[in-house]
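Visitor: only geometry, no sequence info:
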């Protein structure tokens, strides 16, 4: 096979500034209307600094096709983040209903990144992925029960191993979101 004759080379992630500059120049070529700098920054952060993923997400968002996998994942993760920002008042049944058609893997990644930001904010007062929600994450982190958050993190990690299982996305998301709701307060 071709892969067996090739050497895999791990490339470092570009700096945030370099990624933003590349993304801006690439989007000028691909899109007739330019993306706002805030959108570029937020998308780079949400995609863990990966400029190719950020480009694909912004292009799909601007094309507005919610029926393809990328468009559906973008719309569903936006809904999920809005729901997660409600903390203990999350409407987990309603949220699971709205996002059930999205790829389960995209929803799990979104939840893991949100939970990572909550724990990071709790411990260090910083936010890595969802900087545009930093104030709300900080508020929720002050109510966070860290041991429950770590348990949910383990559950999410296990769920990632079986993310392609045919079990209903809705049922799995209801379970995860119910556990998330219980992270706050008593």
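Guide: Received, thanks. All values reported here derive from a predicted model rather than from experimental measurement.
Visitor: going forward, measure contacts and count neighbours with C-alpha atoms only.
Guide: Will do.
Visitor: for whichever helix in the chain runs longest, packing partners?
Guide: Taking DSSP state H as the criterion, the chain has its longest helix at helix 104-124. Secondary-structure packing of helix 104-124 (3 or more CA pairs under 8 Å, 6 or more residues apart in numbering; DSSP states H and E): helix 69-84, helix 134-141, helix 146-161.
Visitor: just checking, what packs against the second one?
Guide: The reference is to helix 134-141. Counting contacts by 3+ CA pairs under 8 Å, 6+ apart, helix 134-141 packs against helix 104-124.
Visitor: and for the first one?
Guide: Based on contacts counted as 3+ CA pairs under 8 Å, 6+ apart, the elements that helix 69-84 packs against are helix 51-63, helix 92-99, helix 104-124.
Visitor: circling back to that earlier point, would JSON lines of the helices and strands packed on helix 104-124 with mean neighbour count and distance to residue 113 be doable?
Guide: Converted to JSON lines, the helices and strands packed on helix 104-124 look like this (neighbours: other CA atoms under 10 Å; distance: least, CA to CA, whole Å):
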{"stretch": "helix 69-84", "mean neighbour count": "19", "distance to residue 113": "10"}
{"stretch": "helix 134-141", "mean neighbour count": "19", "distance to residue 113": "12"}
{"stretch": "helix 146-161", "mean neighbour count": "15", "distance to residue 113": "10"}
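Visitor: this is the other structure I want to compare:
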């Protein structure tokens, strides 16, 4: 009887697309998004290394300097950089990957027709691009709330900077290079930073 129930459960699982039931254990990563919030707070304190890196990143934009950072325009600057890389640079690199993945090159008439056949580096270039786009709405929400509620708070700006640094300088290269551990850690910590921002803004008095 027990064997029959086991076989029945396995059949139902397969019918629902579950080939490896033990994969459910991956859900255990969910608490990490909250567990890393204190770490992002510690790493993004005023005058931290993250703040120095964030300011250096912001100053890469022509016409943006220290005055912009201290006068409430640091968040738009970070957003401009993130927008460019997410939708511009990584999009172009993704298209190049598609071109490299086909003997005929990029099919610009039907650019998404052949994506299911991509493998290796071309697939990772596309996947890394889409991973950035999937996370951008969360950044946009946190950045918008921060700009409205607390545009000059150094820690909030540093948390946004941490997210951008983790995503663009760690997650994206790790994804393209197929290095799983730093890619995953960068994603979780970058997302934790955004949760931290919204939580901090909600709790502010």
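Guide: Structure's in. What do you need? This one's a predicted model, so the numbers in the text were calculated from it and none came from an experiment.
Visitor: care to give me the TM-score?
Guide: TM-score of the superposed chains, computed with TM-score structural alignment, normalised by the length of structure 1, equals 0.31; 82 aligned residues with a CA RMSD of 4.3 Å.
Visitor: switch the helices and strands packed on helix 104-124 of structure 1 over to a markdown table; also include distance to residue 44 of structure 1.
Guide: Below are those laid out as a markdown table (distance: least, CA to CA, whole Å):
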| stretch | distance to residue 44 of structure 1 |
| --- | --- |
| helix 69-84 | 14 |
| helix 134-141 | 15 |
| helix 146-161 | 22 |
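Visitor: out of those, the one nearest residue 170 of structure 1 is which?
Guide: Of all these, it is helix 69-84 that lies closest to residue 170 of structure 1, at 12.2 Å by CA to CA.
Visitor: orientation of the closest one relative to helix 134-141 in degrees?
Guide: Helix 69-84 of structure 1 runs at 50 degrees relative to helix 134-141, counting by axes from the mean of the first three to the mean of the last three CA atoms, to 10 degrees.
Visitor: what angle sits between helix 69-84 of structure 1 and helix 104-124?
Guide: Relative orientation of helix 69-84 of structure 1 versus helix 104-124 (the same axes, to 10 degrees): 40 degrees.
Visitor: tell me the contacts of the nearest residue to residue 80 of structure 1 once chain neighbours are set aside?
Guide: Once flanking residues are discounted, residue 80 of structure 1 sits nearest to residue 95: 6.6 Å by CA to CA, 6 or more residues apart in numbering. Contacts for residue 95 of structure 1 (CA atoms under 8 Å, 6 or more residues apart in numbering) come out as 79-80, 83.
Visitor: quick one: residue 95 of structure 1 from residue 113 of structure 1, how far?
Guide: From residue 95 of structure 1 across to residue 113 of structure 1, the span is 17 Å (CA to CA, to the nearest Å).
Visitor: how many other residues sit next to residue 95 of structure 2?
Guide: Residues lying near residue 95 of structure 2 (other CA atoms under 10 Å) number 22.
Visitor: now it: which helix or strand?
Guide: helix 90-100 (DSSP states H and E).
Visitor: likewise for residue 43 of structure 1?
Guide: Using DSSP H and E, residue 43 of structure 1 sits within helix 37-46.
Visitor: and what of residue 135 of structure 2?
Guide: According to DSSP H and E, residue 135 of structure 2 maps onto helix 120-149.
Visitor: neighbours of residue 181 of structure 1, how many?
Guide: Number of residues near residue 181 of structure 1 (other CA under 10 Å) recorded here: 17.
Visitor: residue 171 of structure 1 in helix, strand or coil?
Guide: helix (DSSP: H, G, I helix; E, B strand; the rest coil).
Visitor: who's in contact with it?
Guide: With contact taken as CA under 8 Å, 6+ apart, residue 171 of structure 1 is in contact with residue 96.
Visitor: how much space between it and residue 99 of structure 1?
Guide: 11 Å.
Visitor: got it, and residue 172 of structure 1?
Guide: 11 Å.
Visitor: of these two, who's got more company?
Guide: Under the criterion of other CA under 10 Å, the comparison of residue 172 of structure 1 against residue 99 puts residue 99 first, with 22 against 16.
Visitor: please tell me I have it right and residue 175 of structure 2 contacts residue 183.
Guide: Yes. If you go by CA atoms under 8 Å, residue 175 of structure 2 and residue 183 touch, sitting 5.9 Å apart.
Visitor: quick one, what contacts residue 191 of structure 2?
Guide: Contacts of residue 191 of structure 2 by CA under 8 Å, 6+ apart are 33, 163.
Visitor: ok, now with 6 Å
Guide: Residue 191 of structure 2 makes no contacts at all, as judged by CA atoms under 6 Å, 6 or more residues apart in numbering.
Visitor: and it, what element?
Guide: Residue 191 of structure 2 belongs to helix 180-203, assigned by DSSP H and E.
Visitor: mind listing what's buried along that helix?
Guide: 182-183, 185-198, 201 (16 or more other CA atoms under 10 Å).
Visitor: now that helix against helix 120-149, angle please.
Guide: Angle, helix 180-203 of structure 2 to helix 120-149, by the same axes, to 10 degrees: 10 degrees.
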